[in-house]
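Chemist: Give me a 3D structure for the following:
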Amino acid sequence: MRFLLVLFLLEACICAKGCEIGWIRFQSKCYMFSHTVATWAEAESLCSAFHSVLAEPRSHEESMFLISHSENEDIIEEDRWIYSSDQQPTKVNDFHASQPNQHTSANCVALWKPFHGHWADEPCTTRYNFICESPQESSGDVIG
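Modeler: Reported below is the predicted structural model:
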């Protein structure tokens, strides 16, 4: 199964320290795994509505944790992969040996289970499940 990273959250309460209800903690981040599908743009909007971003794995360990999820884009320049939240180049190149496959329309990244946590480039218009991430500590605001 292939997933694009983002969150779909119907209701949640942010705790003073830790993760929102229904989110999963890994290292210093909290993740919400969607049960619905969306394009990259739709998923980004959903994450933003909940003060989070599409998950951006910055280590192989994080990629493995998010085994079926990931998003990056190379729209600005082919084969230059950046994180969408801060426009910084990815420091981790965790593509599967067969990826990226040089398709000019494949500007987003997905993690596929058969690739064992390694990245694959995919069109951003393809609908996948998604994951959002946020820092573990929050402001204590209530959402939902």
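
Chemist: only C-alpha atoms for contact and neighbour calcs from this point on.
Modeler: Noted.

Chemist: First-to-last residue distance for stretch 80-89?
Modeler: Criterion CA to CA, to the nearest Å; first-to-last residue distance in stretch 80-89 is 7 Å.

Chemist: Please provide the structure for the following sequence as well, for comparison with the first:
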Amino acid sequence: MNFSIPLVLLLCILATAAEALGTRLTIRESSSGCKAGWKKYQNHCYAFFDQNVNWFQGQMYCNELGGTLVNIENFEENAWIATQFTQNSIWIDATDIGNEGVWRSFSTCQPTLNNWSAGNPNNWRGSQNCATINYGGPGMWDDDNCFKNRPFICESLGNA
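Modeler: Okay, here's the model as predicted:
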């Protein structure tokens, strides 16, 4: 079954996501070149947010901060993220919305690295189209329902 969200519905979800997240953060730059409270790895900055939001809301919130949900590009980055952000089932940038089984970065539209946990991705009940990290073990990925509320990680360039 091919699952896709009508564009109008997606735009509505994205347009209202910021309101659902509540208060805005005041962000200053630190000496690392990242915003205060963000962690630097290679040339990128990362921040964990423990607000439980759906995948679309996480994308919008990260966008408002000048980034995206974390786009994991290699196994070294995946391992670093798993050691820095240890909570289970955290939203990341990967999705197969629109083309079941073809996982891409939402922010770049490029195929994603993947580190699926055993038996995943499984598209359980035909409704799992967004990826999380730290499911079934540190750094392991799971496909999940995009409308579940979960914490998330944002990523931006080091000077953003």
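
Chemist: TM value for the aligned chains?
Modeler: After superposition, the two chains reach a TM-score (TM-score structural alignment, normalised by the length of the first structure) of 0.81; 131 aligned residues with a CA RMSD of 2.1 Å.

Chemist: Next one: the residue of the second structure most remote from its centre from residue 134 of the second structure, what distance?
Modeler: Taking CA atoms, centre = their mean, the residue of the second structure most remote from its mean C-alpha position is residue 31, at 25.4 Å. Plainly put, residue 31 of the second structure is 29 Å away from residue 134 of the second structure if you go by CA to CA.

Chemist: quick one: the top strand by length along the second structure to chain centroid distance?
Modeler: In the second structure, taking DSSP state E as the definition, the longest strand is strand 44-53. Taking CA atoms, centre = their mean, to the nearest Å, one finds the center of strand 44-53 of the second structure at 9 Å from the center of the full chain.

Chemist: for stretch 143-160 of the second structure, same thing?
Modeler: Stretch 143-160 of the second structure has its C-alpha centroid displaced from the chain centroid by 3 Å (CA atoms, centre = their mean).

Chemist: re the thing from before, how big is the offset of the longest strand of the second structure relative to the first structure?
Modeler: On superposition with the first structure, the mean distance recorded for strand 44-53 of the second structure (mean CA distance after the TM-score superposition for the first structure) is 0.8 Å.

Chemist: Contact partners for the aligned residue in the second structure for residue 37 of the first structure?
Modeler: By TM-score structural alignment, residue 37 of the first structure lines up with residue 52 in the second structure. Applying CA atoms under 8 Å, 6 or more residues apart in numbering, one finds that residue 52 of the second structure lies in contact with 149-152.

Chemist: Save the residues you listed as TSV, and put in distance to residue 130 of the second structure and neighbour count too.
Modeler: Supplementary listing: the contacts of residue 52 of the second structure in TSV, determined by distance: CA to CA, whole Å; neighbours: other CA atoms under 10 Å:
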residue	distance to residue 130 of the second structure	neighbour count
149	12	16
150	11	19
151	13	21
152	12	30
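
Chemist: All the strands of the second structure, residue numbers only.
Modeler: According to DSSP E, the strands that the second structure contains are 39-41, 44-53, 68-69, 90-95, 104-105, 130-133, 141-144, 150-157.
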